[in-house]
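S.K.: Below is the sequence, then the predicted model.
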Amino acid sequence: MESLNSRSSQATAAVCMSVVFICVGVPLWWKTTEVYRAELPYTEIQALSQSTPLTISAKVEVHATSHAMLRMCKDIFASQDFNKELKFTRTLFTFKINAAPLNNDDTQVFENAKNTEADAVFIFTHDVMMPKISAKNNKLIKISVAEADANQEDIQKSIEIALDILRNDLMHLQYVDDVVGKALAVKLDFPKVREYHMRKTIQPDKGYDLLFTLICPKPGELQASWDIHNAMKLHLYPMLEKLGSYAKFHVESQILYYCDMPVKPQKFDDGHILRFSQLPHVVNPVESRLGAEMSANPTLNFVLYLTEDKYNPLYIERQDRNISSTNTILIPRWGAITMKKTNKTSAQKPRQLELNAEDFMGAFLAQFRSLLGLETNGRENVVFEQSFTEGITDFELDYLMRSRSAENIASSIHTIHSLAKLLEKIQNIVIKDEIARLCYLAVDQINLAKSALARGELNDALTFSNKAFEASETAFFDPTLLELLYFPEDQKFAIYIPLFLPISLPLISSLVNALKIWKENKKQKLE
């Protein structure tokens, strides 16, 4: 009887230990080892990823000098489908069509167009001169139809030309659509021209460094100087001031010596030539000497290379095998290198050369515009007035802001959607409150940017989209997500089995013995 009581006590102790282990130990272990995961706006992120196409708004004022033009403008503009061939964006045009009889002096109309809130202003007028189309005061397009030949067919053709200018020259709808598709990481086949345009255009960033470099490879033969600062003050700074709402730019200049030509040009006619296949071997060694790490911002390099006497004159071969008329190598998203021929003016060594930087600033600005994604309009019978003082017109600035806003929105949506999918898939990654805050901030700013872009408020759209882009990128690349704070399931077994096995086996055997004792006691009571 005493032995039976002792065994019963052992069974009771085993059950109590098992209960304590299961009800207290396991929950305590579970709580102390659980991964902290702040709540993320998964529903809102999923809704954003399915909210294409992106809506873009534009206001257009149309002035017609005759009732026939007025009626045709209303009919043709209303029947146009501006969104054909667009996959990721949808443009909503608001047309304000007025009858505006103009006299021979259109000065006041052009002056009023400077202060308009519209994205484009079209004036259709009769002219005793030949038909012509001119873009003046940046956003104003004047289309003149010869008075003697003003029939319905001519008017309709002029209106269709105006719509094509609006779509492809002012708004660049196809380029904006391509940028959004690329930011969403959609695989598309682009024509070569559009693909090259996207490949050379600089990536979104909050700021850029511009580095202007003069290279004198043989200072023992030639020593050169340039007054680059005055040229910048006259030509570059007005353009950068106008681009202030688009991005921040930091400008530096330098003169480098002893930077020899890394490849040997081939003999060609009266001089030498750099073949297209040799150009990559020229750029890489030059880049290593520039020392362009001025900040964390991407750097755009503009290099003027004074060729050595033994290679003068030096030509550059383009990809199509023709000779470059500008002697410039344009490198997508990097900058440009211009080869400058130097003349032997005397036998004295070293020769002194004073360069007029204004002679090259026009080329530098053209290269800068190309890297920004601004294309020079080359339409037949269409004259686009250039902005000589600022280097960029109003409608070009609007296009940059519209394109960058759309790209930022699409890129932010893609980034936080990828982050949300990753965190949903791997449940053991720690999600700190800061990550959640950034995700909520990105979602809010994306919605604000989309609303502003749909209303045509480009400044607000760019501001909100920049904040969304920065928040989404910061969240995605947060260091806490890159640390090894999680383990795959098979590694968990390898870690926890040596911990729980020594404890669980005695408990299991004790519970089995307790069950046997309980059955024996029950059997004895029945007898």
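M.R.: Ah, there it is.
S.K.: only C-alpha atoms for contact and neighbour calcs from this point on.
M.R.: Will do.
S.K.: Run the chain-centre distance for stretch 85-104.
M.R.: Between the centre of stretch 85-104 and the centre of its chain there are 27 Å (CA atoms, centre = their mean, to the nearest Å).
S.K.: how much space between residue 188 and residue 196?
M.R.: In this view, residue 188 and residue 196 are 14 Å apart by CA to CA, to the nearest Å.
S.K.: my bad, should have said residue 297
M.R.: 23 Å.
S.K.: Just want to know which of the two has more residues nearby.
M.R.: More crowded of residue 297 and residue 196, by other CA atoms under 10 Å: residue 297, with 16 against 12.
S.K.: need the contact list for the closest residue to that one other than its chain neighbours.
M.R.: Using CA to CA, 6 or more residues apart in numbering and skipping the chain neighbours, the partner closest in space to residue 297 is residue 208 (5.2 Å). Contacts for residue 208 were tallied using CA atoms under 8 Å, 6 or more residues apart in numbering; they are 247-250, 297-300.
S.K.: which of these are buried?
M.R.: Neighbour-count burial (16 or more other CA atoms under 10 Å) applied to the contacts of residue 208 gives 247, 249, 297-300.
S.K.: In three-state terms, label the residue most central in space within the chain for me.
M.R.: The residue lying closest to the centre of the chain (CA atoms, centre = their mean) is residue 204, at 3.3 Å. Classification of residue 204 using DSSP: H, G, I helix; E, B strand; the rest coil returns coil.
S.K.: dump the residue contacts of it.
M.R.: Counting by CA under 8 Å, 6+ apart, residue 204 touches 404, 407-408.
S.K.: want to throw those residues into TSV with distance to residue 146?
M.R.: Shown next, in TSV, are the contacts of residue 204 (distance: CA to CA, whole Å):
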residue	distance to residue 146
404	40
407	42
408	45
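S.K.: could you dump the residues you listed to CSV with secondary structure and neighbour count?
M.R.: As requested, the contacts of residue 204 are exported to CSV (DSSP: H, G, I helix; E, B strand; the rest coil; neighbours: other CA atoms under 10 Å):
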residue, secondary structure, neighbour count
404, helix, 24
407, helix, 27
408, helix, 28
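S.K.: Okay, one more to line up with it:
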Amino acid sequence: MATDGSIIEKESDVSCLNPYMTETRKRLVIASFWVVVLLGLPLWWKTTAVYRAQLPFAQIDSWVDRKACQLTFPSTFVVHLASIADADPKAHNHPLDYPTIENAIAASVDQQIYQANTQQCVEFPLNIEIKEWRITSDIIDLLKHTSEQREKSTIGRYDIFLAPQLPAPTSTKRAHVKLGNDRSMIITLREWTTSDIEESTAAAIATLLQEERERVQSIACDNELRERSNLDGLRTMKFSPMYQMTFSLMNEDPSGLQVDWDIEDAVNTYLRPFMSEVSVISNFSVDSQIQHFAQLAVTPQYMERQKLPSYYYLTPETLPHFINSAEWNLASAISTYPTINFILYIPAQNKSPLRIHNSKGQPVRSNAFLIPRWGGIVIKNQPKALTASGALAFGKEDLKPFMEIFVAQLRTLIGIHDLKKIMSPLETSHEISYESAPQTAVTVTELDAVIKQRIAENIVNSIATLKSLAQLVMDIPNMVVLDHIRTEVEISLDSLEQACQALQQQDYMKALTHSISAIERSEKAFFDPTMVSMLYFPDEHKYAIYMPLFVPVSVPMIMAVVKEFKEARRRRKEAKSKTD
């Protein structure tokens, strides 16, 4: 019995130990599963997270707040005062106080330009230097004298030559101003006095700079960092280092007229010099085409006149709908750069002559119009007498008047302003004349103003693009930001800094180069395809993908832990009841 009893006791001990060993093993199994999950969650989170290189947000904010660098557009005017060797000292050779005249001219220019200006986002330092100009009393040909005194001209540096009108005044106005094509002007005064020197020089400088500075200031001081909304901004093409220029000859009715043109020779003769001159800002590629059956998208109205030829006409309200986008193939597949279109349109015989009316109901003499940020159109009516073959061929000389219109339209599209219109306010008190227009169709002074305007546009647009990029990255946490995006942003910021420093040193060409680099790099970063591909992949998508995997695994594990807690609580209660 004892033996049997001992055996029974051992079996009882084993039966008591087996449940304990089973519960321990079960807990270890549950714990091992949870350890794997807890260790795997960070790894899963890391492997499923998108890569985001750290962008220099602080630097971008400093440019947005205009704290990174003060934009300055300095100008230097070297005033050459005539000292006439053979003149009567009592009449025209009074000693002049140069420092006083310099300060008086600078103060007068500032007063005329900034009398209503309260914005300080951009500065326009003005430096006046006065030098003696030794000439003889024979000053009829002043250009010969000035050519010996002119220094190497750079953007922002101008020469003004002042002399009395000898032997006698030739104008009833205070002075005569002659503008050259090489950043120079000659002013001859009726009265050779200090006050006339100061007032005429200050008036000429202020008139030359005022409109240019207003345009630069309107761009640089845009608090919202957006494109201009004024008329000038709406007409001008957005900056691009390259433009695709397309010339199209549109023939509405080829059944009655066959057309052809020597556009290549005309472009090389009349347009190529202009494109070469403005290539410092943007380059151009040119192509041409001839399209037949070019039907209008609008119906011209008919003007019947007594004793005068009747004609068809288009009103200003219908001109925006002139382009038949559905049927005219004007899209360029050659380049991805912005396209500037120029169209020579020949209407059908039953719609000729076709003219354009202005807002006053009068025919436009050029029979041409401009479409802002798109291009220009010239309407050429069919001649009354055609050849027997019914063909019309435009040679180089025939295209000259049309090319002149196209060049004028192109000047407007790229932001060139007519120097004569700029200087027109000075005509009230001064007589103005101009040197012969260059073959390039743009003066150096006009080109300088465009360069300054483009520098301001590029800097502001670069800052605006970087601001949008930073805002986009912060608003969308799951957007991919690779290392090359950060590199492009850093290069753009560095180019902005170098452009600003170049402006302070009055090196406009260097500033233009860096501003172009800034806008190109910022747009390259903003439109990078690696970022756009993840724009619409929020966290909700990630959860939707992994929920079918995690839920089936996590529910049994959570239920096992809950069951184990309940079992442990039950055992504690049983153990407590036994002790009691």
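M.R.: Sure, I can see it. These numbers were taken from a predicted model, which means no experiment stands behind them.
S.K.: Would you pull the TM-score for this pair?
M.R.: After superposition, the two chains reach a TM-score (TM-score structural alignment, normalised by the length of the first structure) of 0.87; 517 aligned residues with a CA RMSD of 3.1 Å.
S.K.: any idea how far the residue nearest to the centre of the first structure is from residue 404 of the first structure?
M.R.: Separation of residue 204 of the first structure from residue 404 of the first structure (CA to CA): 7 Å.
S.K.: which one in the second structure is aligned with the residue nearest to the centre of the first structure?
M.R.: Residue pairing (TM-score structural alignment): residue 204 of the first structure is matched to residue 239 of the second structure.
S.K.: try residue 502 of the first structure
M.R.: Residue 502 of the first structure maps onto residue 552 in the second structure, with residues paired by TM-score structural alignment.
S.K.: what's the answer for residue 60 of the first structure, then?
M.R.: Counting by TM-score structural alignment, residue 60 of the first structure lines up with residue 77 in the second structure.
S.K.: Confirm that match sits in a strand?
M.R.: Yes: secondary structure of residue 77 of the second structure (three-state DSSP): part of a strand.
S.K.: quick check: longest helix of the first structure.
M.R.: Secondary structure of the first structure per DSSP state H: the longest helix is helix 489-526.
S.K.: tell me the SS of residue 213 of the first structure?
M.R.: strand.
S.K.: ok, now which ones touch it?
M.R.: By CA under 8 Å, 6+ apart, the contact list for residue 213 of the first structure reads 253-256, 290, 301-304.
S.K.: and stretch 147-162 of the second structure, how far out from the chain's middle?
M.R.: Per CA atoms, centre = their mean, the centroid offset for stretch 147-162 of the second structure relative to its chain is 30 Å.
S.K.: If you count neighbours, what's buried in it?
M.R.: By neighbour count on 16+ other CA under 10 Å, the buried set for stretch 147-162 of the second structure is 150, 154-162.
S.K.: Let's have these in JSON lines, adding secondary structure.
M.R.: Shown next, in JSON lines, are these (three-state DSSP):
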{"residue": "150", "secondary structure": "coil"}
{"residue": "154", "secondary structure": "coil"}
{"residue": "155", "secondary structure": "coil"}
{"residue": "156", "secondary structure": "coil"}
{"residue": "157", "secondary structure": "strand"}
{"residue": "158", "secondary structure": "strand"}
{"residue": "159", "secondary structure": "strand"}
{"residue": "160", "secondary structure": "strand"}
{"residue": "161", "secondary structure": "strand"}
{"residue": "162", "secondary structure": "strand"}
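S.K.: between the residues you listed, which is nearest residue 101 of the second structure?
M.R.: Looking at these and their distance to residue 101 of the second structure, the nearest is residue 162, at 12.9 Å (CA to CA).
S.K.: And the closest one, what's its match in the first structure?
M.R.: In the first structure, residue 162 of the second structure lines up with residue 124, judged by TM-score structural alignment.
S.K.: my read: its match touches residue 146, true?
M.R.: No: taking contacts as CA atoms under 8 Å, residue 124 of the first structure lies outside contact range of residue 146: 10.9 Å.
S.K.: Quick one: residues in contact with stretch 222-238 of the second structure.
M.R.: Under the contact criterion CA under 8 Å, 6+ apart, stretch 222-238 of the second structure has outside partners 218-219, 371-374, 412-415, 460-461, 463-464.
S.K.: roughly how far is it from the heart of the chain?
M.R.: A distance of 9 Å separates the centroid of the chain from that of stretch 222-238 of the second structure, by CA atoms, centre = their mean.
S.K.: and it, which residues are buried?
M.R.: Quick answer for stretch 222-238 of the second structure (16+ other CA under 10 Å): 225, 227, 233, 235-238.
S.K.: same thing with stretch 244-259 of the first structure?
M.R.: Within stretch 244-259 of the first structure, the residues that count as buried by 16+ other CA under 10 Å are 246-247, 249, 251, 259.
S.K.: For that stretch, grab the matching residue range in the second structure.
M.R.: Counting by TM-score structural alignment, stretch 244-259 of the first structure lines up with residues 279-294 of the second structure.
S.K.: from what I can see, residue 35 of the first structure looks like it's in a helix, true?
M.R.: No: the assignment for residue 35 of the first structure, made by three-state DSSP, is coil rather than a helix.
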